[in-house]
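Student: Return a 3D structure for these sequence lines:
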Amino acid sequence: MDKMDREILRLLQEDGRMTVSDLSKALSLSRPSMSERLHRLRERGVIEKFSAQVSLDKIGKAMLVVIQVGGLKVSLQAFEEVIQTEEAVIECHRVTGEVSYFLKAAVANVHELRELIDRLVPFGTINTSTVLHSPVRERMLLPEV
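Tutor: Predicted coordinates:
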């Protein structure tokens, strides 16, 4: 990966809607060359997907919570199958340490949070934390030089 690829990644992480033309102009590269570079980055799996970042407040899910799940009462596979169907959960990470999973969930209010916890309790020990502020969100990632 060269300097130009790093710049492409930087620009796309700032604005994922940049067109090939916009990228070409910003980096003084022809559109065919830019298209080829983008194709290679996607083909190598460096760019996994393009998506929209949605405001949780604007869609009525203003309460963001981190949930730790430990002491599983079911197999890892069984828990992962269930958690994939849980719409409030927006991230799930299997981790090392005293707990087995960190979940990030978005709910509208305390009532929805209680219902989510009630659905999770049969699977293990649940510990929740409400996110008050996120000083670092979606940090830009670039490969080492």
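Student: make it CA atoms for all contacts and neighbour counts henceforth
Tutor: OK.
Student: the helices in the protein, which residues?
Tutor: Remark: helices assigned in the chain by DSSP state H are 3-14, 20-27, 31-43, 76-83, 110-120.
Student: what's the angle from the fourth one to helix 110-120?
Tutor: Relative orientation of helix 76-83 with respect to helix 110-120: 150 degrees, computed using axes from the mean of the first three to the mean of the last three C-alpha atoms, to 10 degrees.
Student: mind listing what's buried in helix 76-83?
Tutor: By neighbour count, with 16 or more other C-alpha atoms under 10 Å as the criterion, the buried positions of helix 76-83 are 79, 83.
Student: what's that helix packed up against?
Tutor: In this structure, helix 76-83 makes packing contacts with no helix or strand, judged by 3 or more C-alpha pairs under 8 Å, 6 or more residues apart in numbering; DSSP states H and E.
Student: Let's see this one next, to set against the first:
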Amino acid sequence: MRQKIIKISEKVKVDKKDIEILRILENDGRIPILKLAKMVKLSHETVRYRLRKLVRSGVIRKFTVRINKKKLGYHIYAIIMLSTWNYTEEKWNELFKYLMDHKNVATVEKITGDFDLKFSFWAKDTEELDFISHTVKTKFSKIIKNWNSFIFTKRYKWNELPI
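Tutor: From the prediction side, this is the model:
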């Protein structure tokens, strides 16, 4: 199967109808095309064409599910920001690999400012939260300079589409 390679910096033109389609799909990626077409007041052929265009251009990377982690017993979502010091490339890679491979870790991001690295993870309870935090702090204590953690208590808005 041939894939088109899209440069990340390549801007794709979308119109108001494309944005409307994306917003609906953001809330329900499994919506039938006929229902989607009715909601955006376009023919189902036009909606199908627009969807293919959005997928081919890389605007839609994949269709996925948004899992309710609380239903699976994960009630705590935490973000950790840390700054590092006195590290070798080998030790940095070890930290990075540890976080990337950890089943509870949701995101790992290199950041700028007072901190170097941000990661987020899910925990079932405060004991698991403390265990994960303590394990990372202990395992990488020689290279972690500062550590700041945040626990989400309530999300008021989630928007994948900043347009």
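Student: Now do the same for residue 135 of structure 2: its match in structure 1.
Tutor: Across the two structures, residue 135 of structure 2 finds its equivalent in residue 119 of structure 1, going by TM-score structural alignment.
Student: Over to residue 79 of structure 2?
Tutor: Using TM-score structural alignment as the criterion, the counterpart of residue 79 of structure 2 in structure 1 is residue 66.
Student: Centre-most residue in structure 1?
Tutor: residue 91 (6.4 Å; C-alpha atoms, centre = their mean).
Student: Show me what it aligns to in structure 2.
Tutor: The equivalent of residue 91 of structure 1 in structure 2 is residue 107 (alignment by TM-score structural alignment).
Student: same check, this time on residue 46 of structure 1
Tutor: Taking TM-score structural alignment, residue 46 of structure 1 has residue 59 as its aligned residue in structure 2.
Student: Distance of residue 6 of structure 1 relative to residue 124 of structure 1?
Tutor: Residue 6 of structure 1 sits 43 Å away from residue 124 of structure 1, going by C-alpha to C-alpha, to the nearest Å.
Student: for residue 108 of structure 1, same thing?
Tutor: In this structure, residue 108 of structure 1 and residue 124 of structure 1 are 24 Å apart, going by C-alpha to C-alpha.
Student: same question, residue 17 of structure 1
Tutor: Counting by C-alpha to C-alpha, the separation of residue 17 of structure 1 from residue 124 of structure 1 is 41 Å.
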